[in-house]
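Asker: The sequence isn't on hand, but the structure is:
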């Protein structure tokens, strides 16, 4: 047996037995080499093979660490005390990279200790900006570091954009209906003039969009082209190109919220920003792919908006968390983000495939239509009318199945559509089919 295999087996057994715990720093290459009387290259090969098996990971200039073993699966079943939650948009805590990011935080403090405990700049940690520039290019967003601002989550960027003046001196914010519920709450709480345009699983009426751009005093159009919240569907390429063209023609700024771009599994799905960077403000969240408490978002802005945006941001929080930014820089640079992205995208994709299959199998109702989506984390049910929905959701909640309508995604006074959101972020894959079967059993008992 090769020496490196012996080393691999020994370390793997120690991890399996618990004598090496998740997150624990492993012996150095020099230490193992001396202990086992082998060359350093043998130890390096053993660690490399263990890393391929996702049993260890490395942090440059720090060492090798054991990967945290996945916690025992939650024992759940529909109809018992456990809850099957199809309503939540929050990431699954079981997938959070706690230890990986903890080590990046510790390393960030070691490396940037002289820069993290003083005020930074509204634009963000200077060393992170070029890293993000290269990172965004992977999804066809080509932006120079000076065009990027790091925000405390996408929500802060939305608050700034809706409040700040634009060069066009227009005042109305146009939003899809339905849309992200926190955007609705922001607009109505801040008493910002807003109007809506209907969006369905088939998209929006581009003729109506052009009319609104032409006569509607539109300051900006907030859109979620990819994995729309709450519909789950995405615009096709022609629609995105048409929106970009109309934005240029009528000098309207598009705010493109691409919050789930890292879950894209399609090979060709460019953002609107790729077709009109001069009129598109591109927003990306790192909180969704890592964990909500990270609170890091990225805004890519046309140059004419940069000064005003940074001025408003400086009044909001001076700068976003420098420690989180430094840890994110290390997380991306070390390849941990890429591995994390692949893992979580595959996990959610498998759940979504299971959801689609269950919907196709059990939705035999003439009163309910479901959208089939291939990527992302959610889809929706569209019902014939909404009057019976509250009773349906109440009966399902008694069976520990939680669903939610999209009513909070509509502007006050806009006609609400009878839509129920279905999310897979907090659902066990093995329980999805049983949950959908129960949902449609209750729908058949409902009078629409």
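Answerer: That came in fine, so what should we check first? Please read all numbers here as calculations on a predicted model, not as lab measurements.
Asker: Could you use CA atoms for every contact and neighbour count after this?
Answerer: Fine.
Asker: quick one, strands of the stretch 101-250 of the chain?
Answerer: For the stretch 101-250 of the chain, applying DSSP state E, counting those that start in this stretch gives strands covering 148-151, 172-177, 194-198, 218-223.
Asker: For the first one, give me every contacting residue.
Answerer: Applying C-alpha atoms under 8 Å, 6 or more residues apart in numbering, the set of residues contacting strand 148-151 from outside is 122-124, 129, 133, 157, 295-301, 310, 319-320.
Asker: and the gap between residue 367 and residue 284?
Answerer: Distance of residue 367 to residue 284, given as C-alpha to C-alpha, to the nearest Å: 36 Å.
Asker: more crowded one of these two?
Answerer: Under the criterion of other C-alpha atoms under 10 Å, the comparison of residue 367 against residue 284 puts residue 284 first, with 24 against 14.
Asker: The more buried one should be in a helix, yeah?
Answerer: No. Residue 284 sits outside any helix when classified using DSSP: H, G, I helix; E, B strand; the rest coil, being strand.
Asker: Show me what the helix or strand hosting residue 43 is packed against.
Answerer: For residue 43, the host element (DSSP states H and E) is helix 40-52. Applying 3 or more C-alpha pairs under 8 Å, 6 or more residues apart in numbering; DSSP states H and E, we find helix 40-52 packed against helix 3-17, helix 29-36, strand 56-59.
Asker: so how far is it from its chain's centroid?
Answerer: 33 Å (C-alpha atoms, centre = their mean, to the nearest Å).
Asker: Contacts for it next, please.
Answerer: 3-5, 7-8, 12, 29-30, 32-33, 56-58, 64.
Asker: hey, which of the helices and strands packed on helix 40-52 is tucked in deepest?
Answerer: Greatest average neighbour count among these goes to strand 56-59 (a mean of 21), per mean count of other C-alpha atoms under 10 Å.
Asker: Comparison target, given below:
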């Protein structure tokens, strides 16, 4: 339970953040605040000193206390956003201490090879560790089939520019798909045909070709980063973190499914009813312009992603919104879906409203 000093501090802080006391405005004197809250002068002095430590106010000798400039208040004045758009993990969920320990250990174990050019395909010991991980998931590659890249985008870019062993030139791409793959193909000026999702496999004949392209584009992926990942996996830290994240994300996506089924129109539940993993999609009626809805949601503090960039220009686009649960907790999900439902209802009502008739 908050004591009186903390309560007073929260009230004054809220007045500043909510704009009741403007940037640059002088705060009431210590004596006036003491009378207002029925407390001692020392209590108000302590409150003002704490707010000054938080960079919300500053003092002028013999003049009193003033609210800081608007620029300094902006981070506090901004409303909390519900982030359904991000695909990057929440920084809070990253095990920084574990990574730091692995980094220090990698500096010791791989000291002699950090500044050399090892196998462009990746450290063999790391690839063998990744094979074990796949085997636990009932996937059975060999270490020869595993390639280490600096990131997924680099791998996709190289694959997009490689000639096919069979000599064919047309590339089939699932629709919708990752926008970064479409961008890589466009950069390489490849002939691309959109198709619906089907299972696929990479032939062994790709391995020598991919080895050569990886070598010419990137002599070696950072030994230090590979070493950190190898230690992270061998120590069991990866398995522990993956288990935690899987449980967290499963819980969130289940909550998203339940809330969506309760609040959204049934015809909008495009992948909601069967979704898993990190993403789900809402199917908008054709009468609702996606850009307008995204903008209205943005104005209400909800960030979503339209899927236009995930379709080829030649492929029929679905009117979809992609929702990510990576940076949303249960409260965010419920509040965000409620706002989406309200804006959908408003947009549908607007689209049904009779347009004004003008006689020429």
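Answerer: Okay, I see it. Just so it is clear, the model here is predicted, and its values are computed rather than measured.
Asker: if we can go back for a sec, which of the contacts of strand 148-151 of structure 1 sits closest to residue 379 of structure 1?
Answerer: residue 297 (24.0 Å; C-alpha to C-alpha).
Asker: Just list the residues touching the closest one, thanks.
Answerer: Here residue 297 of structure 1 is in contact with 150, 151, 152, 153, 154, 157, 283, 284, 285, 286, 287 (C-alpha under 8 Å, 6+ apart).
Asker: I'd say the fourth one and residue 257 touch.
Answerer: The one in question is residue 153 of structure 1. No. Counting by C-alpha atoms under 8 Å, residue 153 of structure 1 does not reach residue 257; the two are 11.6 Å apart.
Asker: quick one: the longest helix that structure 1 contains aligns where in structure 2?
Answerer: Assignment by DSSP state H gives helix 336-362 as the longest helix of structure 1. Aligned by TM-score structural alignment, helix 336-362 of structure 1 falls on residues 237-263 of structure 2.
Asker: Just the buried residues of the matching stretch, please?
Answerer: The neighbour-count criterion (16 or more other C-alpha atoms under 10 Å) identifies 237, 238, 241, 249, 252, 253, 254, 255, 256, 257, 259, 260 as the buried residues of stretch 237-263 of structure 2.
Asker: For the most centrally placed residue in structure 2, which three-state class applies?
Answerer: A centroid search over structure 2 (C-alpha atoms, centre = their mean) returns residue 86, at 2.5 Å, as the residue closest to the centre. At residue 86 of structure 2 the chain is in coil, as set by three-state DSSP.
Asker: The nearest residue to it once chain neighbours are set aside: how many residues sit nearby?
Answerer: Take residue 86 of structure 2 and drop its neighbours on the chain: the residue closest to it by C-alpha to C-alpha, 6 or more residues apart in numbering is residue 324, 6.5 Å away. Using other C-alpha under 10 Å, residue 324 of structure 2 has 25 neighbouring residues.
Asker: so where do the helices sit in structure 2?
Answerer: Assigned by DSSP H, the helices in structure 2 fall at 4-17, 30-37, 41-53, 70-77, 96-109, 124-136, 152-161, 179-187, 206-217, 223-234, 237-263, 290-299, 330-352.
Asker: Ranking those helices by mean neighbour count, which comes first?
Answerer: Most buried among the helices of structure 2, counting by mean count of other C-alpha under 10 Å: helix 223-234, with a mean of 20.
Asker: Alignment lookup: residue 314 of structure 2 to structure 1.
Answerer: Taking TM-score structural alignment for the superposition, residue 314 of structure 2 sits opposite residue 413 in structure 1.
Asker: related to what we said a few turns ago, and the residue nearest to residue 86 of structure 2, how far from residue 52 of structure 2?
Answerer: Residue 324 of structure 2 is 38 Å from residue 52 of structure 2, by C-alpha to C-alpha.
Asker: How about residue 88 of structure 2?
Answerer: Residue 88 of structure 2 sits at a distance of 35 Å from residue 52 of structure 2 (criterion: C-alpha to C-alpha).
Asker: about what we covered before: could you dump the helices of structure 2 into TSV and include distance to residue 274 of structure 2?
Answerer: TSV is the format used below for these (distance: least, C-alpha to C-alpha, whole Å):
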stretch	distance to residue 274 of structure 2
helix 4-17	42
helix 30-37	55
helix 41-53	49
helix 70-77	38
helix 96-109	33
helix 124-136	25
helix 152-161	26
helix 179-187	23
helix 206-217	34
helix 223-234	31
helix 237-263	8
helix 290-299	23
helix 330-352	17
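Asker: can you tell me which of those comes nearest to residue 319 of structure 2?
Answerer: helix 290-299 (6.9 Å).
Asker: Identify the residues contacting that closest one?
Answerer: Helix 290-299 of structure 2 has contacts (C-alpha under 8 Å, 6+ apart) with 284, 303-306, 319-321, 339-340, 343-344, 347.
Asker: among the residues you listed, which two are most distant?
Answerer: The most widely separated members of the contacts of helix 290-299 of structure 2, counting by C-alpha to C-alpha, are 319 and 339 (18.6 Å).
Asker: who's in contact with stretch 318-337 of structure 2?
Answerer: 82-90, 249, 252-253, 255-256, 259-260, 263-264, 278-286, 290, 302, 304-307.
Asker: let me fix that: stretch 101-117 of structure 2
Answerer: 219, 220, 222, 223, 224, 225, 227, 228, 229, 231, 232.
Asker: To which residue of structure 1 is the first one aligned?
Answerer: In structure 1, the residue paired with residue 219 of structure 2 is residue 318, using TM-score structural alignment.
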